[in-house]
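Novice: structure of the sequence below:
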Amino acid sequence: MSLLLPAPRRLDPYAVPPVRWGVVGTGIGARFVASLHAHSHHRVVAWAARDAARTQATAREHGVERCHRDVRSLLEDPDVDAVYVATPHPLHREHALQAIAAGKHVLVEKPMAMTAADAAAVTGAAAAAGVLAMEAMWTRYLPQTDVLRQVLADGLIGEPHLVRADLGSAVPYDAGHRLWSPELGGGALLDVGIYPVSLASMVLGRLTTVAATGTLAPSGVDASAHLLLSAGDATALVSTSLVSSLPTTAEVAGSAGHLRVAAPFFAPSSLSVTVGSWDSSRTATWTHPRPPGPSDGPTDGYAFQAIAFAHYVAEGRVESPLHPHDETVSVLATLDEARRRLGVAGQPAAPLVASSA
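Specialist: Next comes the predicted model:
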């Protein structure tokens, strides 16, 4: 008997009421805008960033007519319904809180903040103000992730016991680059390690213990990290790096089978599910279809989170049901503890999750 996988449940991007976006920051902000404009009828109407000339050039390239001189001016724009914060990590909390205070819904590039405590300040402010605040963990909203959730919910691989995931690449050391700079929120865990940790949290539930080993860069940020995480009787093995090229795959092993998400697991790729033992098994694969229109490779998936965001706004939600506030905070607590154990400077003295040697 062949193994059949569930089809992903998708929102129609042209049926969701459109949101008028304001973007703060270029860089990854430009990729977000390109994906949104290519794969939906939602539009970015305003842009603001530190470098005015670069912002204007980027805005023209993507058909955005209005550039503001600063964040405050953008937040005062009555045509902006929601703000995408794409600034360096240490500015996320400040810009998110400013947007919330202005009554704007806010999508914050991952990580939502530098620490769990700062993320809790953002989510608490949004809940109090009655606006949606969501971390831009775009992997949660990909079709393959919905297939994964259904596979787990339907019990196809039984009870999940183990998650193995990694994400990293070799980046030349440059003390002035944001990835290597403590002042700009550098380090492997906050930039890319958050993806496999978030996956482990989604599959296994709240991560309650952390053991960590790794290396520090000359600047003091984490250059690599290898984590042993637990959630009840289940375990996650996570690796991330700025100095090694890692496979960038993810696996979940359960009592009745296992699944594997192909590289890059955090972006549109494919998912294979195998049930049964090694000598008597069945396997089925779901592959993400190439989207119509212009393609920017893996980052075409950015639009899925924006469409989900707009859907939640229309429903009057203040948090994502696929990535609720308490989980956003708990994942950052895990990263806090891992960075503390690695000796990264500036970590909270009192961990919000348990640790093990």
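Novice: please count neighbours and contacts with C-alpha atoms only from this point.
Specialist: Fine.
Novice: what are the boundaries of the helices in the chain?
Specialist: For the chain, helices defined by DSSP state H occupy the ranges 28-39, 52-61, 71-75, 92-101, 116-129, 143-153, 188, 194-204, 302-315, 325-342.
Novice: just checking, what packs against the longest one?
Specialist: Looking back up the chat, that one is helix 325-342. For helix 325-342, the elements it packs on are helix 116-129, helix 194-204, strand 209-216, strand 222-231, judged by 3 or more Cα pairs under 8 Å, 6 or more residues apart in numbering; DSSP states H and E.
Novice: looking at the ones you listed, which is nearest to R149?
Specialist: R149 sits nearest to helix 194-204 of all the helices and strands packed on helix 325-342, at 8.0 Å, using Cα to Cα.
Novice: and that closest one, how far out from the chain's middle?
Specialist: Helix 194-204 sits 10 Å away from the centroid of its parent chain (Cα atoms, centre = their mean, to the nearest Å).
Novice: ok, back up a step: could the helices of the chain go into TSV alongside mean neighbour count?
Specialist: Putting these into TSV (neighbours: other Cα atoms under 10 Å) gives the following:
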stretch	mean neighbour count
helix 28-39	20
helix 52-61	16
helix 71-75	19
helix 92-101	22
helix 116-129	20
helix 143-153	19
helix 188	26
helix 194-204	24
helix 302-315	21
helix 325-342	23
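Novice: so for E109, which of those helices sits nearest?
Specialist: When the helices of the chain are compared by Cα to Cα, helix 92-101 sits nearest E109, at 7.6 Å.
Novice: hang on, the earlier thing: mind putting the helices and strands packed on helix 325-342 in CSV, distance to T58 included?
Specialist: Below are these laid out as CSV (distance: least, Cα to Cα, whole Å):
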stretch, distance to T58
helix 116-129, 28
helix 194-204, 27
strand 209-216, 35
strand 222-231, 31
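Novice: quick one: closest of these to H62.
Specialist: helix 194-204 (27.6 Å).
Novice: what's the closest one packed up against?
Specialist: Helices and strands touching helix 194-204, by 3+ Cα pairs under 8 Å, 6+ apart, are strand 160-168, strand 234-241, helix 325-342.
Novice: relative to strand 234-241, how tilted is the first one?
Specialist: Here strand 160-168 runs at an angle of 0 degrees relative to strand 234-241 (axes from the mean of the first three to the mean of the last three Cα atoms, to 10 degrees).
Novice: for comparison, sequence B:
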Amino acid sequence: MKIGLLGTGFAIAHAGVYAARPDTEVVVFGRTPEKLAVFAEKFGFATTTDVEDIYRDPAVDLVDVCLPTALHREHILRALAADKHVLCELPIAPSVAEAEEICRAAEASDRQVFIDMFMRVHPAVQHLHATIADGALGGLKTLRSYRKAGPVWGPVTLGLEQLALEVMLSDLDYIVAALGLPASIQTAGVSAGPRRAAAETVLGYDGTLVEFTTSTLVPASYGVTHGFEAVFTDGVLQLHETPYDPAGPSMRLTEYTPAGQREIALAPADIYAAAIGHVLDCLATGAKDNLLTPRTATDTLRLALDIHQRLMGA
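Specialist: Predicted coordinates:
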């Protein structure tokens, strides 16, 4: 499958996934020759400074949009008009209005559009979703989710203004995937300058309470931790993972019931590779079981923007 990869920033993470697969050919678009040279030298990919080279190429099957969010709508629509499938980084768009336009275009097209809401293919999240759906532990009563992230990617700006859309979004998405949009939202945040902040959010559902902690206050040495504790009427499902630990990623999923506790064997997953694998599998088989549709991503965007406005005091 030939892929047109747009961007030279976060696109490097997607490039590494494609380079490890024998079934892809990639051409990278960027505006800066020096940045494109990294992709050519590290991965052996073809590059171009003219995005029309990608849209005009009939051999390109999939356009992977890793450009700034403000450009997502433009390039998703251009890719569909060029009769190409699309994978787009999150968030789907900067506004619900643009996201809805993308949804309408995708639903009117015979091409597939995927939004990289990668937590939906996380193995522990998929186990959580299955447990909620099949009622194996009874009804879900509370879900406590957390993500704490130190600046492991360098001096990035992840202050209060960025928390909802850049730190919380992917975790909010797996909550929306399981429960839909909440009936009520309460949130409060604290700031430690433009790069560091934390927030506590409570989402109210009929019969279920969701609490979400997010923080970028921790130092780089802390790394990144993510997890959840789902309390059901008949048991508890608990996840704790450290995906960027220097000793290697770790993930522990434990089930607690009146009969005792058991570890659920799941290997730590490269969720970026899993998401791209899902996209390529859907396209290779013609399957329509797209877990990453624009419509579901728009629901999550709606919630994230509501939380953002509350954090900003709007």
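Novice: superposing both, give me the TM-score.
Specialist: Here the superposed chains carry a TM-score of 0.84, computed using TM-score structural alignment, normalised by the length of structure 2; 305 aligned residues with a Cα RMSD of 3.0 Å.
Novice: is it possible to get JSON lines of the helices and strands packed on helix 194-204 of structure 1 that adds distance to P218 of structure 1?
Specialist: Output for those, formatted as JSON lines (distance: least, Cα to Cα, whole Å):
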{"stretch": "strand 160-168", "distance to P218 of structure 1": "18"}
{"stretch": "strand 234-241", "distance to P218 of structure 1": "15"}
{"stretch": "helix 325-342", "distance to P218 of structure 1": "14"}
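Novice: that older thread, next, format the helices of structure 1 as CSV and append distance to D166 of structure 1.
Specialist: As requested, the helices of structure 1 are exported to CSV (distance: least, Cα to Cα, whole Å):
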stretch, distance to D166 of structure 1
helix 28-39, 21
helix 52-61, 32
helix 71-75, 35
helix 92-101, 25
helix 116-129, 22
helix 143-153, 16
helix 188, 11
helix 194-204, 6
helix 302-315, 20
helix 325-342, 15
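Novice: out of those helices, flag the one nearest S272 of structure 1.
Specialist: Of all the helices of structure 1, helix 143-153 sits nearest to S272 of structure 1, with 9.5 Å by Cα to Cα.
Novice: whereabouts in structure 2 does that closest one align?
Specialist: Helix 143-153 of structure 1 corresponds to residues 123-133 in structure 2, going by TM-score structural alignment.
Novice: after superposition, how close is that stretch to structure 1?
Specialist: Its matched residues in structure 1 lie on average 3.1 Å from stretch 123-133 of structure 2 after superposition (mean Cα distance after the TM-score superposition for structure 1).
Novice: ok, residues contacting stretch 237-257 of structure 2?
Specialist: In this structure, residues lying in contact with stretch 237-257 of structure 2 by Cα atoms under 8 Å, 6 or more residues apart in numbering are 124, 128, 223-231, 234-236, 261-268.
Novice: just stretch 202-212 of structure 1 next, same as before
Specialist: Contacts to stretch 202-212 of structure 1, defined as Cα under 8 Å, 6+ apart, come from residues 160-161, 163, 200-201, 225-232, 234-235, 327, 330-331, 334, 337-338, 341-342, 353-357.
Novice: do the same with stretch 193-202 of structure 2
Specialist: Outside of stretch 193-202 of structure 2, the residues within contact range by Cα under 8 Å, 6+ apart are 155-160, 163, 185-191, 209-217.
Novice: buried residues, that stretch. List them.
Specialist: Applying a neighbour-count criterion of 16 or more other Cα atoms under 10 Å, one finds 195-202 buried in stretch 193-202 of structure 2.
Novice: report the two of these separated the most.
Specialist: Largest pairwise distance in the buried residues of stretch 193-202 of structure 2, by Cα to Cα, is 23.4 Å, between R195 and V202.
Novice: need the counterpart of A53 of structure 1 in structure 2.
Specialist: Residue pairing (TM-score structural alignment): A53 of structure 1 is matched to E34 of structure 2.
Novice: now do the contacts for that match.
Specialist: Applying Cα under 8 Å, 6+ apart, no residues contact E34 of structure 2.
Novice: H161 of structure 1 - nearest residue in space that isn't next to it in sequence?
Specialist: For H161 of structure 1, ignoring the flanking residues on the chain, the nearest one in space by Cα to Cα, 6 or more residues apart in numbering is A234 at 4.6 Å.
Novice: OK, contacts around that neighbour?
Specialist: By Cα under 8 Å, 6+ apart, A234 of structure 1 lies in contact with 160-162, 204.
Novice: mind doing that once more with 7 Å?
Specialist: Contact analysis of A234 of structure 1 by Cα atoms under 7 Å, 6 or more residues apart in numbering lists 161-162, 204.
Novice: compare these with structure 2 and list the overlap.
Specialist: Using both residues aligned by TM-score structural alignment, their matches' Cα atoms under 7 Å, structure 2 keeps these contacts from the contacts of A234 of structure 1: 161-162.
Novice: on that earlier part again, out of the helices of structure 1, the one nearest A136 of structure 1 is which?
Specialist: Judging these by Cα to Cα, what sits closest to A136 of structure 1 is helix 302-315, at 7.1 Å.
Novice: what packs against the closest one?
Specialist: helix 28-39 (3 or more Cα pairs under 7 Å, 6 or more residues apart in numbering; DSSP states H and E).
Novice: how distant is the helix it packs on from the center of its chain?
Specialist: 15 Å.
Novice: relative to helix 302-315, how tilted is that helix?
Specialist: Angle between the axes of helix 28-39 of structure 1 and helix 302-315 is 80 degrees (criterion: the same axes, to 10 degrees).
Novice: between helix 28-39 of structure 1 and helix 52-61, how big is the angle?
Specialist: Orientation check (the same axes, to 10 degrees): helix 28-39 of structure 1 against helix 52-61 gives 10 degrees.
Novice: quick one: the spatially closest residue to A304 of structure 2 that is not a sequence neighbour from P219 of structure 2, how far?
Specialist: The spatially closest residue to A304 of structure 2, leaving aside those adjacent along the chain, is A164, at 5.5 Å (Cα to Cα, 6+ apart). To P219 of structure 2, A164 of structure 2 is 20 Å away according to Cα to Cα, to the nearest Å.
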